[in-house]
Structures are given as structure tokens and as C-alpha cells.
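# Have a look at this fold, sequence not included:
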């Protein structure tokens, strides 16, 4: 059996202190302690639905707002993803998911391309900047995804096709992200090298 692909990342700034460990070949065990209960819930279900093992500990300036903590966890997760993937030989590269949660429906597509790009689309009548799940601003979904895509060098398209409840919108987004990412980083025994005609990702 191939060895597990793991990585640990530490990040310390004047705004946050973060410790993150990721195993791409885990069993879905997530442990998150960021001081933001809703965000912890999203990170733990991300691990569960992607079959990743993930541990996150974060301290941040939550008295200002949640922005720095959420963004910096995204940075660390992206960095850990890149480190765990190594040279990317043998991975499927592309992944996608269509995830319903009650009235919400979210579509996610990922290319582990080495080129950071985020396209996040939501219905015009459902602006993230005006929505909250409890005390968690839905707009932070975009900040998390942007940090993840830049530091993980991913191409990521996420479209909210339908939603009314902000909690459902966010949860379906994190579940879709997990399932699409799990597919894209999965090893395929038929792929012996880097899945690109360029020879590099």
C-alpha cells in the first residue's frame, strides 16, 4: 500500500497563530479548534466527506472579527495540500461534485492545475455579503476559498445553484469542496506520472 500523503503547517502572525495537520489518505477524522464554532463544524465535515484526516488549532483576533482566522486557516490548508501532494504523480487531477442539502444545491469543480483561480457564483438574490449562519458571515466562504486556491494552486469553480438558508448554502459548499477535492487528489494506478502533457503541474 502506498504511504500516506501528510503535511504539517505552522503559521504565526500578529493576528493569528495556526497549527494544521493534513492526511490526504485518511479516514475522515476531523478535529478543529478555531474558537469559531460554526467554522469548526465546517472544517470537521470537510474532513469527514473528503475522507481526509485533519487537525486544526487556531488562535486569532476574533474580537476584531472572524476574517483573519478564517482566511489564515485557508492559507494553511492550501499550503498543507501542496506539500502533501508532492510532485502530484499518479493523481486524477480533476474532481467534481454536485451536493444537495435540503433546498440548497451546490456544484463544485476542481483542477489541481498549479494555477490559482477561483470562480464563485451565487444567485443575484442571495448576496453572501448580507447573509449569516448564526454569527458567521457567509462572505467568509469566499475569503477561505480564495486563500485555499492561491496557496494550494488550485483552479476552483463553485456555483450555488439554489439556496434559501445560509447554513445550508455554506454546509453544501464545504461538503462539495471536500468531495471534489477528494476525487482530484485520488491516486489512479493507471496514471504513472504527472497528469499533464506539459509534464508539470
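Done, it's in. Owing to the predicted nature of the structure, the values given are computational and were not obtained by experimental measurement.

# For the rest of this, base every contact and every neighbour count on C-alpha atoms.
Noted.

# So residue 28 sits against residue 50, correct?
Yes: in this structure residue 28 lies within contact range of residue 50 using CA atoms under 8 Å: 6.6 Å.

# Tell me which of those two has more neighbours.
residue 50 (25 against 19; other CA atoms under 10 Å).

# Now do the contacts for that one.
Residues near residue 50 by CA atoms under 8 Å, 6 or more residues apart in numbering: 28, 175, 178, 179, 180, 181, 182.

# Next, find the distance separating it from residue 184.
11 Å (CA to CA, to the nearest Å).

# moving C-terminal of the strand or helix carrying residue 41, what's the next helix or strand?
Using DSSP states H and E, the element containing residue 41 is helix 37-50. On the C-terminal side of helix 37-50, the closest following helix or strand by DSSP H and E is strand 53-60.

# now what about the helix or strand following that next one, what contacts it?
Using DSSP H and E, the helix or strand that directly follows strand 53-60 along the chain is helix 67-85. Applying CA under 8 Å, 6+ apart, the set of residues contacting helix 67-85 from outside is 5-11, 15-16, 18, 20-24, 34, 39, 58-62, 140, 143-153, 185.

# if we can go back for a sec, I'd like the contacts of residue 50 as TSV, with secondary structure appended.
Compiled in TSV, those are given as follows (DSSP: H, G, I helix; E, B strand; the rest coil):
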residue	secondary structure
28	coil
175	helix
178	helix
179	helix
180	helix
181	helix
182	helix
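
# ok, structure two:
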């Protein structure tokens, strides 16, 4: 089993996270932000990556630190579970429809973190969560895992549908990228013999 465990404590947040890349999509998520919980649960269920994530953060200040640090810790746990990345698919792309909204997510577990974000919202909050923090969450997780990540909203109107479609697309793309390809024979999927650097 490819698993990762991160315990991260700062003056702003305390986080415990466990992941299993070879799981079934089981999750236990508690960040203190209900809408963020819902999105991480969607990621787990549709990527088939088991996720246990517990966050205690300074929500009396705002949601920024909890959002950012949860993505960093989750990304670090996934990176740990990937190890040297031998045998993985490496690339993933998913088109994700959610009613009237359609998102496209493409990623490369390259070791070279980058985010292209072409999405937006027509309201400042979704549930109790600041909408501007979603881009930051994806920036933080891309950095922590070391992935090149392209997220595009092709069209859509309902803000909940837009972000849920994006998270489900990210999940499906990650599922493709982390799955082991038996034809690779355990080789790192790069002509350099390593990913990153």
C-alpha cells in the first residue's frame, strides 16, 4: 500500500492527515469549514484515495490559514505516498460535467509545481467559504505534491456546480495519474529516470 502521514503544527493550524493512494475513496474530513470538508470528501471519493484529514485552525481570524495549510498537508501526504513515483501513470485529464457546468482538469506529476487557473465565481462566498480561497487551495496542493495543474471552467453559471465539478475533475485526473501502469514495469515515467529537478 502506498500511504502517507503528515502531522503539521504551526501557530496558526494543527493538522493530522493520512492518505492511501490504493484505497477505495473512504474519507474522514474535519477542517472546521463545512464547504471545504464537502470538497475534500468529493476529491477522496472520486480519486479513490482514502483521506483522513483533521484540522484545528485560527478560524476566529479568517479561513485563509486553514484552507492553505490543509492543502499543503494533504499534498505533502500524497507526495510521501508517491515515493519515487515508479510505475505511475503520471498524467491525468478529466472533463467533469456538473449539470450546466463543465470543467476540464489536466495534470502532470512532474515535480515541477505550476497552476493555471481559468475559473471564477459570481459571488464572494460558497456556503460559509470565501470563494477566492479555492484557487489558493489548488495552488497550495499543486506546490506540495509537485504537480503541473491546469484547471479551466469551460462554461457554467451555478457557483456550487462550478467548484464541485472542478474538484471532481481534479479527483478523476489524480486517479489516472497515481494509478500504477503494469506495462511500465516499475520504471519512473521519465526519460531522465527521475521526476522533478
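Received it, and whenever you're ready, just let me know what you need. What you see is a predicted model; the values in this text were computed from it and never measured.

# before we move on, back to that, which bit of structure 2 covers the helix holding residue 41 of structure 1?
Per TM-score structural alignment, the counterpart of helix 37-50 of structure 1 in structure 2 is residues 34-47.

# how about the matching stretch: buried residues?
35, 36, 37, 39, 40, 41, 42, 43, 44, 45, 46, 47 (16 or more other CA atoms under 10 Å).

# Would you confirm that the first one contacts residue 129?
Yes: the pair residue 35 of structure 2 / residue 129 is scored as a contact, 6.3 Å apart, by CA under 8 Å.

# Would you mind finding the match for residue 8 of structure 2 in structure 1?
In structure 1, the residue matched to residue 8 of structure 2 (TM-score structural alignment) is residue 11.

# got the contact list for that match?
Here residue 11 of structure 1 is in contact with 17, 18, 19, 76 (CA under 8 Å, 6+ apart).

# Closest to residue 171 of structure 1 out of those residues?
residue 76 (20.4 Å; CA to CA).

# any idea how far that closest one lies from residue 120 of structure 1?
Note on residue 76 of structure 1: its distance to residue 120 of structure 1, by CA to CA, is 20 Å.

# related to what we said a few turns ago, so which strand or helix has the match of residue 8 of structure 2?
strand 6-12.

# relative orientation of that strand and helix 67-85 in degrees?
150 degrees (axes from the mean of the first three to the mean of the last three CA atoms, to 10 degrees).

# so how far does strand 6-12 of structure 1 sit from its counterpart in structure 2?
Compared with structure 2 after fitting, strand 6-12 of structure 1 deviates on average by 0.5 Å (mean CA distance after the TM-score superposition for structure 1).

# what angle do that strand and strand 53-60 make?
Going by the same axes, to 10 degrees, strand 6-12 of structure 1 makes 0 degrees with strand 53-60.

# Give me the residues contacting the helix or strand that strand 6-12 of structure 1 is followed by.
Note on strand 6-12 of structure 1: by DSSP H and E, the next helix or strand toward the C-terminus is strand 16-23. Strand 16-23 of structure 1 has contacts (CA under 8 Å, 6+ apart) with 4-12, 52-61, 68-69, 72-73, 76-77, 80-81, 84.

# coming back round to it: pull up the overlap in contacts between residue 35 and residue 129 of structure 2.
Counting by CA under 8 Å, 6+ apart, nothing touches both residue 35 of structure 2 and residue 129.

# Excluding chain neighbours, what is closest to the equivalent of residue 129 of structure 2 over in structure 1?
In structure 1, the residue matched to residue 129 of structure 2 (TM-score structural alignment) is residue 136. Residue nearest to residue 136 of structure 1 in three dimensions, not counting chain neighbours: residue 38, with 6.7 Å by CA to CA, 6 or more residues apart in numbering.
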